[in-house]
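> Mind looking at a prediction? Sequence and model below.
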Amino acid sequence: MMPMWKKELSPRLAAVAAMVPPGVPMADVGTDHAHLPIALVKWDHTPWAVATDVREGPCRRAQQAVHAAGLSHRIDVRLGDGLKALEQGEVHTVVMAGMGGVLMDELLRADPEKTRSFQRLVLQPNMASHRLRTTLLGQQWKLLDEQLVFDEGYVYEILTYEPGSDDAYAAAAETLARQRELAFIKDDWFLLYLLGPRLLQKAWEAPDDGTRQLLLMRMEEAAEKRRRILAGLKRARHTAERQKIGPLTNQLAQLEVLAQCMRTGKP
């Protein structure tokens, strides 16, 4: 049965909401209009929530929306920067959705002790998800799940973390490296950080569930970005700029090989 809150959220936010465990308090950091906490609390998926934003305008809009929904007694709207608006361990799950991965990375690294006081992180970066994967792996967060969702012409990633050691990267590298053309992945995890080990594993093992097609779209975007940068660098005169050509060429080659293997199917 479809959750009632799913009808009130965009496909992107519905996918984020699905990773919030039922019956536990949550915080939506960078809440804007507070659509997510309102839907989850209204339909009793979440007992109570905190909605925060660093800007006064969105915070005011969130307060108005919460009041209009009659949920002011269950959703606390706060003005604050990142996790600073939360008390240590105050909620079970922290959601950050719709901001850049670099900003998310900075907010999570600002106070590692407070970050680790929460039991789940649900992250939907609009870009630079590799920064989050790299940082959180190093800080002993386990990548519980990764999803892709298509919403209004864009492919979005949802990353779900819980504290603990992570073997998803080694497992994905082992699986993909069985294809002779992808043996390099065992020693170079660039593609795992860029595209996600669990997404790659899903796309490789279950090619018909939709993940592979969405992942191929992301891969083509990443490859085209590197082609544009390389075209500019080849006209560069400074040595420091031209030194970037080698690493980017290698990244592009890895993306093209993986895409070819994904399209033709694993043996």
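Sure thing, it's come through.
> hey, let's count contacts and neighbours off CA atoms from now on
OK.
> quick one, helices of the stretch 51-200 of the chain?
Remark: helices assigned in the stretch 51-200 of the chain by DSSP state H, counting those that start in this stretch are 56-68, 101-109, 112-115, 129-138, 168-176, 190-195, 197-205.
> Quick check: which of those is nearest to Leu233?
Smallest distance to Leu233 across those (Cα to Cα): 20.8 Å, for helix 190-195.
> Quick one: list the elements packing against that closest one.
For helix 190-195, the elements it packs on are helix 129-138, helix 168-176, helix 211-233, helix 245-264, judged by 3 or more Cα pairs under 8 Å, 6 or more residues apart in numbering; DSSP states H and E.
> Let's see that with 7 Å instead.
helix 129-138 (3 or more Cα pairs under 7 Å, 6 or more residues apart in numbering; DSSP states H and E).
> Which neighbouring elements make contact with the helix it packs on?
Applying 3+ Cα pairs under 7 Å, 6+ apart, one finds that helix 129-138 makes contact with helix 101-109, helix 190-195.
> what about versus this one:
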Amino acid sequence: MNEKQLSMRLERVAAYLDSYSKIADIGSDHAYLPCFLSLRTESIQAIAGEINEGPFQAAKKQVSRSGLSERIEVRKGSGLSVIESKDKVEAIAIAGMGGPLIASILEDGKNRLAGVQRLVLQPNIAAHSIRKWLIHNKYYLVNEDILEEDGKIYEILVAEPSKEKRHYTEIELLLGPFLSKRRPVPFKKKWQREVDAWKQVLKELEKGKQSNETVAKRNEMIEKIKMVEEVL
């Protein structure tokens, strides 16, 4: 494997991990991320966790082909169950899944997060569900990133443990406290697409029978469109 084989999405995830020496990549697929990091920085040791047999075997082959079997351990298991306290993991990456699934992996394995200094999370959809989990579990967002690759837009959330419970507004939970301030091009593109889709749903709701439930849903959508358009 060489550096060019990594997608731009995973390269951006890697950039938030390379100052740590003990890393776990959960749902590692072909173990591209830990291989990339380990080839670039000799001090890095990693765990590549995978629940499914096919990707687990593919990860083992990739690690072996890269000559990294002594520095990357491929483990089969669900979510954070592949991490043990003796591993002394400093940073965890979970990339390429839906936001609710990432949040549930964190929730199910939160007893294994002791000592972890950073979470780098890349949801394909519904990043707000991760932000909600983070604030309820005393993790503080230290950065957010967004990029477009092959026509798809990806968000990256970088969080660290905090002793204080943080508070975000409804719009910050939805759009991200960092991203809503910076508003880079992919951010504007993503949320303009969302607003256009909501407006289409709104048109359909207005055509249909106006029950109490429909009116409530319609009002909620109008409010959401208004909030997002104000930020854009």
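Looks like it came in fine. Computed from a predicted structure; not experimentally measured.
> circling back to that earlier point, can I get the helices and strands packed on helix 129-138 of the first structure in TSV including mean neighbour count?
Below are those laid out as TSV (neighbours: other Cα atoms under 10 Å):
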stretch	mean neighbour count
helix 101-109	18
helix 190-195	19
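> coming back round to it: mind giving me TSV with the helices of the stretch 51-200 of the first structure and columns for distance to His45 of the first structure?
Below are the helices of the stretch 51-200 of the first structure laid out as TSV (distance: least, Cα to Cα, whole Å):
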stretch	distance to His45 of the first structure
helix 56-68	16
helix 101-109	25
helix 112-115	23
helix 129-138	27
helix 168-176	29
helix 190-195	30
helix 197-205	26
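> Tell me which of these sits most buried.
The highest average neighbour count among those, using mean count of other Cα atoms under 10 Å, belongs to helix 197-205 at a mean of 21.
> which ones are touching Ile245 of the first structure?
Contact analysis of Ile245 of the first structure by Cα atoms under 7 Å, 6 or more residues apart in numbering lists 230, 233.
> just to revisit the earlier point, possible to save the helices and strands packed on helix 129-138 of the first structure as JSON lines with distance to Lys225 of the first structure?
Listed next are these as JSON lines, based on distance: least, Cα to Cα, whole Å:
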{"stretch": "helix 101-109", "distance to Lys225 of the first structure": "17"}
{"stretch": "helix 190-195", "distance to Lys225 of the first structure": "13"}
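> And the closest residue to Gln147 of the first structure other than its chain neighbours, how far from Gln124 of the first structure?
Using Cα to Cα, 6 or more residues apart in numbering and skipping the chain neighbours, the partner closest in space to Gln147 of the first structure is Ile158 (5.1 Å). Using Cα to Cα, to the nearest Å, Ile158 of the first structure is found at 5 Å from Gln124 of the first structure.
> who's more crowded, those two?
Taking neighbours as other Cα atoms under 10 Å, Ile158 of the first structure and Gln124 compare with Gln124 leading, 27 against 22.
> nearest to Arg242 of the first structure, of the helices of the stretch 51-200 of the first structure?
Arg242 of the first structure lies closest to helix 190-195 among the helices of the stretch 51-200 of the first structure, at 20.6 Å (Cα to Cα).
> So which bit of the second structure is that closest one matched to?
Under TM-score structural alignment, helix 190-195 of the first structure corresponds to residues 170-175 of the second structure.
> which other residues reach that stretch?
Residues from elsewhere that reach stretch 170-175 of the second structure (Cα under 7 Å, 6+ apart): 128, 131-132, 180, 227.
> Aligned against the second structure, show me the partner of the residue nearest to Gln147 of the first structure.
That one, Ile158 of the first structure, aligns with Ile156 by TM-score structural alignment.
> again, but for Arg61 of the first structure
Superposed on the second structure with TM-score structural alignment, Arg61 of the first structure falls opposite Ala58.
> how about the closest residue to its match other than its chain neighbours, what does it touch?
Once flanking residues are discounted, Ala58 of the second structure sits nearest to His30: 5.3 Å by Cα to Cα, 6+ apart. Contacts for His30 of the second structure (Cα under 7 Å, 6+ apart) come out as 55, 58-59, 62.
> run the last query once more with 10 Å
Neighbour list for His30 of the second structure: 48, 50, 54-63, 74 [criterion: Cα atoms under 10 Å, 6 or more residues apart in numbering].
> Over to it. Which of the three states is it?
The local conformation at His30 of the second structure, judged by DSSP: H, G, I helix; E, B strand; the rest coil, is coil.
> can you name the farthest residue from the center of the second structure?
What lies farthest from the middle of the second structure is Lys209; by Cα atoms, centre = their mean that is 38.5 Å.
> you'd agree it is in a helix?
No: using three-state DSSP, the secondary structure at Lys209 of the second structure is coil, not a helix.
> and the gap between Asn2 of the second structure and Arg12 of the second structure?
Going from Asn2 of the second structure to Arg12 of the second structure by Cα to Cα gives 16 Å.
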